[in-house]
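K.L.:
next come a sequence and a model predicted from it.
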Amino acid sequence: MLDKVKHLIAEVEAFKATSKEEVEQFRIKYLGSKGLIKGLFAEFKNVDAEFRKDFGKALNNLKVAANDKVSSLNETLDNTVSDASVYGDLTRPGEAIELGARHPISIVKNQIIDVFNRIGFTVSEGPEIEDDWHNFSALNLPEYHPARDMQDTFFIEKNPDTLLRTHTSSVQVRYMEENKPPIRTISPGRVFRNEDISARAHCIFHQVEGLYIDTDVSFADLKQTLLYFTKEMFGKSKIRLRPSYFPFTEPSAEVDIYWGLETETDYRITKGTGWLEIMGCGMVDPNVLTNCNIDPTQYSGYAFGMGIERIAMLLYQIPDIRMFYENDVRFLEQFKSVI
C-alpha cells in the first residue's frame, strides 16, 4: 500500500496539462469526493499498526502534492489565457507597421518656406476669422470698392464686420502694424472664398504671400526675388511679368514661368504656349503703407502671393484640386517617399 502511494506521488509530480479541462479532470481523480486520495484515507484503518505512521505521512504528502499541482497548473494557464487575450495568437507572423505620409499641400508649403528662408524671409501667421479693416480696408479696398466683388467673401451673419479671410494679406497688415521696417516676411495659411467647387477651384485653399518693406526697394528687387524662387522651386530660369491689377499693389503684375514644350503634358498644361501663370505680385501701394503707419515717402516695398494647391498641381501633375480634400488613402500614399 505504501508503494502505491509513492507511485501516485510520482505520477502527480509528473502530470502536465494544456487546458483547464485537463486540470479539472486531474483534480476530480485525486481530490474529488470519490477520488483516489479519499479512498486511500478510508483504507488507513486496515493498515498494520507498524506501517501506519509512514503510510499517513506519505498520504499527506500525496494530498499536498496534488493540491500544489492543481494550483500551479491553473496559475500557468491563467497567464497564458491573459497573454492570448491581449496579444492574440503569439505564433502568428508579424505585420509591417504602416507608415504615414505628409499631405502634398504641407510638403509644398514647407518647400516654399524653405526657399524664402534662405534669403531672409521669416514666417508670420494670423487669424483665419478676420475683421473688415485687416482683410479689406487697410489693403486699399474701402467699402463699396468694386474690387471687393472679386473676393466672394464668407461673412459671419451675426457680425457683418467679421468674415473668413479671403487672402493672407491680412496677416501682412497685422505684421506691418506691429513691426517697423525693414520687414521681410512670408505668410502661409488657409483662406476661404465663396466659389463653386470644380476641378480647378475650391471654396477652401491655401496661399503663401510675401512682403518686403525697406528703403529704396525697387521693382528690380522684386523680379530678382521671383527669379530666384522659380529656379529653386521649379528648376526654371525664364520668367515674364505681365501687367495686371491688384488694389494693394501699384504697379501690379502676373508672373509666368516658361515650363517648356518637351512632352505632351507640357502642351496640355500650357495650352501649347509653354508658359504657366504661377502668382501675382507688385509694388506695395503707398495707401497701404499709410494705413499701416509706415511712411511711404521713406519706405517702399513689394508683395507677391501664390496658391499652394496650384504649385502642388504643377509639381505633381495632379489634375483635380478636389483630390487634396477627399482624404483618399490611395492618393495620399503616393507621397510617402517625399520628405
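P.N.:
Everything's here; your move.
K.L.:
from here on, just use CA atoms for contacts and neighbour counts.
P.N.:
Fine.
K.L.:
against residue 331, how distant is residue 200?
P.N.:
17 Å (CA to CA, to the nearest Å).
K.L.:
repeat for residue 59
P.N.:
74 Å.
K.L.:
so these two - more neighbours on which side?
P.N.:
In this view residue 59 and residue 331 are compared by other CA atoms under 10 Å, and residue 59 has more residues nearby, 22 against 14.
K.L.:
what sits against the more buried one?
P.N.:
Residues counted as contacts of residue 59 (CA atoms under 8 Å, 6 or more residues apart in numbering) are 5, 37, 40-41.
K.L.:
another one to put next to it:
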Amino acid sequence: MTKLFLKTNRTLSAILSNYKYSTAAKSVAAVQIKGKEFISDDYTNVTPKILSYLGKNLHLQKNNPLSIVRQRIVNYFYSSFTHRGHPSFSIYDNLSPIVTTKQNFDDLLIPSDHPSRVKSDCYYINRDTLLRAHMTAHQSELLRSGLDNFLMIGDVYRRDEIDSTHFPVFHQVDAVRSQRKEELFPGKPDLEIFEPSFDVNNPHMFINSIDDPMKQSCHTLEATKLMETQLKSHLIGLTKVLFGDSIKYRWVDAYFPFTHPSWELEIYYENKWMEVLGCGIVRNEILVNAGPSNTIAYAFGLGLERLAMALYKIPDIRLMWSTDTGFLTQFENIDLNASVTYKPVSSYPQCTNDMSFWLPPNLTVDTFMSNDFYDLVRDVGGDIIEQVKLKDKFVHPKSKKHSLCYSIIYRHLERTLTQAEVNQIHKEIEKAVVDAFGVAIR
C-alpha cells in the first residue's frame, strides 16, 4: 500500500535550507524545478514538499473524484455550446503551473498593494516567478492567442491554514466566454456593446471606470445585463447538472479586481449556504491589453475539491491525494452522473500534541507568520498532519516576551499512528522550528 505521507527520513538540514530566522524564505543560489534552474532571491519561499506535488495532475487521473467532476463540467459546456456541430469551448488542462507575477497579477489588474500578492499567501520561486495562485493567470495569454471561449483547468498553489478542507494545492476550473456585437445582439443592429464615448479603434484612450455598481463605464447597460443573464443562466444550469434540479441557490454581490460587476454563487448544502464559485464581466482593460477591443466577456472560477467533497461526502481534502485502492475503487468505472457517497476505508484515531515557544526579540505574536510555521510543519511531518491550530497567544507581563502555542493534530488515513512515532515527529518539528525561526521551546 502506498503511503500517503513522506516519511521524515531526510535530513532536517535539507528542509531548513528553505527558512531563516526572519521567518522569510532563505535566499539560496537557485531552485531546481523539473530540470530547470530558477535564480532565487528574498522572495523565494517555495518548499521541497510543495514542489513534490508538481506534475501530479489529479484532475486528469482516472478514478480520482476530481477528474470525474472535471469531466462532468467539460461535458456540460460541450453539450451546451456548439458551433456548426463542434464544441465552442476549447479545453486547456495541462498548462504549466509556473507563471510570472505579470501573468498572475499585473495582467489581471490586481493592484501592487493587494493582499493576494504577499509572500504569506503565495509560493514564490523568486520575485518575478511563482506557482500560480489561480487558473485565471493564463487568461490573458489565451486571449492574446485569439481564443474567445475556453476552459482552463489545473492545480493552483496557495499558502493557507491546515485543516480538513484546506490544502496548499487544489484544483480549479476557470472559464472565459467572449461575444461580439453580432453574437450578443443577433438581428438587432441598433443595440451596442459600448457607450458612444468608447472608440474601439482607440481603446487605450478611454479611461474605464467601475464606479457604477451596475456596469463598467465603457459598456452599455443592455450589453452588461444580457451578459449577466447569460452568465447566471449558464452557471445555474451547471449547478443543477451537478447537484440536481431541486438545489437551492442564491447570488451574492462580490468584488474581484479582474471583473465588474462580480458575483458569487452559493448553494444550500447541509443546512448552510456554501460558496461554490465566483464570476463576473471581464474588465475591458484586460480584453484591450490582450488584443480584442470589440468584444464583451464573462468569466468564472470554481474549485474542484469543494465540489467533489460536497458531491461525494468526502470528509478530508487529503483523501484526494490517496493512492489507496479502497478509496479509488469507489470511483472506478462509475457513470459520471452516478450518485456516489464515499464510505470510509477505515477510521483511525487522532494524535494531538501541543507546541509552545518563546519568540525571538525581533518577532511578536502579531508579526510572526503562521503560514511559515504551517509550511515547516508540513515539510517535516508530511501528509499525516491533519490540522494545525493556533491555540494561544501570550505576552509575559514582566519580561514582555511573546509566546505562541499551536496544537498539531496527526492522523494517518490508512493506518493507526502510535503515540511514540508521533512524539518522534513532533520532536523533529520542534528542532526544525528552533533552527528556522530562532524560537525557544517552552
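P.N.:
Great, that's in hand. Predicted model only: the values in this text are computed from it and were never measured.
K.L.:
now the TM-score, please.
P.N.:
Here the superposed chains carry a TM-score of 0.61, computed using TM-score structural alignment, normalised by the length of the first structure; 222 aligned residues with a CA RMSD of 2.1 Å.
K.L.:
can you tell me how far the residue nearest the centre of the second structure is from residue 104 of the second structure?
P.N.:
The residue at the geometric middle of the second structure, judged as the C-alpha nearest the mean C-alpha position with CA atoms, centre = their mean, is residue 156 (4.7 Å). Distance from residue 156 of the second structure to residue 104 of the second structure, counting by CA to CA: 11 Å.
K.L.:
overlap of the contact sets of these two?
P.N.:
Residues touching both residue 156 of the second structure and residue 104 by CA under 8 Å, 6+ apart: 132-134.
K.L.:
excluding chain neighbours, what is closest to residue 62 of the first structure?
P.N.:
In this structure, residue 62 of the first structure finds its nearest non-sequential neighbour in residue 9, 5.2 Å apart by CA to CA, 6 or more residues apart in numbering.
K.L.:
and the one you found, which of the three is it?
P.N.:
Here residue 9 of the first structure takes the helix state, with states given by DSSP: H, G, I helix; E, B strand; the rest coil.
K.L.:
and what of residue 334 of the second structure?
P.N.:
Under three-state DSSP, the three-state class of residue 334 of the second structure is coil.
K.L.:
ok, the counterpart of it in the first structure - contacts?
P.N.:
Correspondence of residue 334 of the second structure to the first structure, assessed by TM-score structural alignment: residue 338. For residue 338 of the first structure, the contacting residues are 101-102, 107, taking CA under 8 Å, 6+ apart as the criterion.
K.L.:
how about the helices in the second structure?
P.N.:
Listed in chain order, the helices of the second structure (DSSP state H) span residues 12-16, 48-51, 65-80, 101-104, 139-144, 181-184, 221-243, 284-290, 304-312, 325-328, 370-381, 419-437.
K.L.:
residues in the first structure matched by the third one, start to end?
P.N.:
The counterpart of helix 65-80 of the second structure in the first structure, counting by TM-score structural alignment, spans residues 104-119.
K.L.:
for the matching stretch, buried residues please.
P.N.:
104-105, 107-109, 112-113, 115-116 (16 or more other CA atoms under 10 Å).
K.L.:
hmm, back to that, in ChimeraX, select just the buried ones from the contacts of residue 59 of the first structure.
P.N.:
Applying 16+ other CA under 10 Å to these leaves a buried subset, and the ChimeraX line that selects it is:
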select :5,37,40
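K.L.:
export the contacts of residue 59 of the first structure to TSV and tack on secondary structure and distance to residue 256 of the first structure?
P.N.:
TSV is the format used below for those (DSSP: H, G, I helix; E, B strand; the rest coil; distance: CA to CA, whole Å):
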residue	secondary structure	distance to residue 256 of the first structure
5	helix	100
37	helix	98
40	helix	103
41	helix	103
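K.L.:
any chance of JSON lines for the contacts of residue 59 of the first structure, columns distance to residue 319 of the first structure?
P.N.:
Converted to JSON lines, these look like this (distance: CA to CA, whole Å):
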{"residue": "5", "distance to residue 319 of the first structure": "86"}
{"residue": "37", "distance to residue 319 of the first structure": "83"}
{"residue": "40", "distance to residue 319 of the first structure": "88"}
{"residue": "41", "distance to residue 319 of the first structure": "89"}
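K.L.:
out of the shared contacts of residue 156 and residue 104 of the second structure, the closest to residue 172 of the second structure would be?
P.N.:
When those are compared for distance to residue 172 of the second structure, the smallest value, 7.2 Å, is given by residue 134; criterion: CA to CA.
K.L.:
so the longest helix along the first structure aligns onto which residues of the second structure?
P.N.:
The residue-count maximum for a helix in the first structure (DSSP H) belongs to helix 49-87. Counting by TM-score structural alignment, helix 49-87 of the first structure pairs with no residue of the second structure.
K.L.:
with stretch 128-137 of the first structure instead?
P.N.:
Aligning stretch 128-137 of the first structure against the second structure (TM-score structural alignment) gives residues 97-106.
K.L.:
what does that stretch contact?
P.N.:
Contacts made with stretch 97-106 of the second structure from outside it, assessed by CA under 8 Å, 6+ apart, are listed as 54, 111, 117, 127-134, 136-138, 140, 154-156.
K.L.:
now with 6 Å?
P.N.:
Applying CA atoms under 6 Å, 6 or more residues apart in numbering, the external contacts of stretch 97-106 of the second structure come out as 128-132, 137.
K.L.:
same check on stretch 257-270 of the first structure?
P.N.:
Contacting residues not belonging to stretch 257-270 of the first structure are listed as 238-239, 274-276 [CA under 6 Å, 6+ apart].
K.L.:
can you give me the offset of that stretch from its chain's centre?
P.N.:
Stretch 257-270 of the first structure has its average C-alpha position 33 Å from the chain's average C-alpha position, going by CA atoms, centre = their mean, to the nearest Å.
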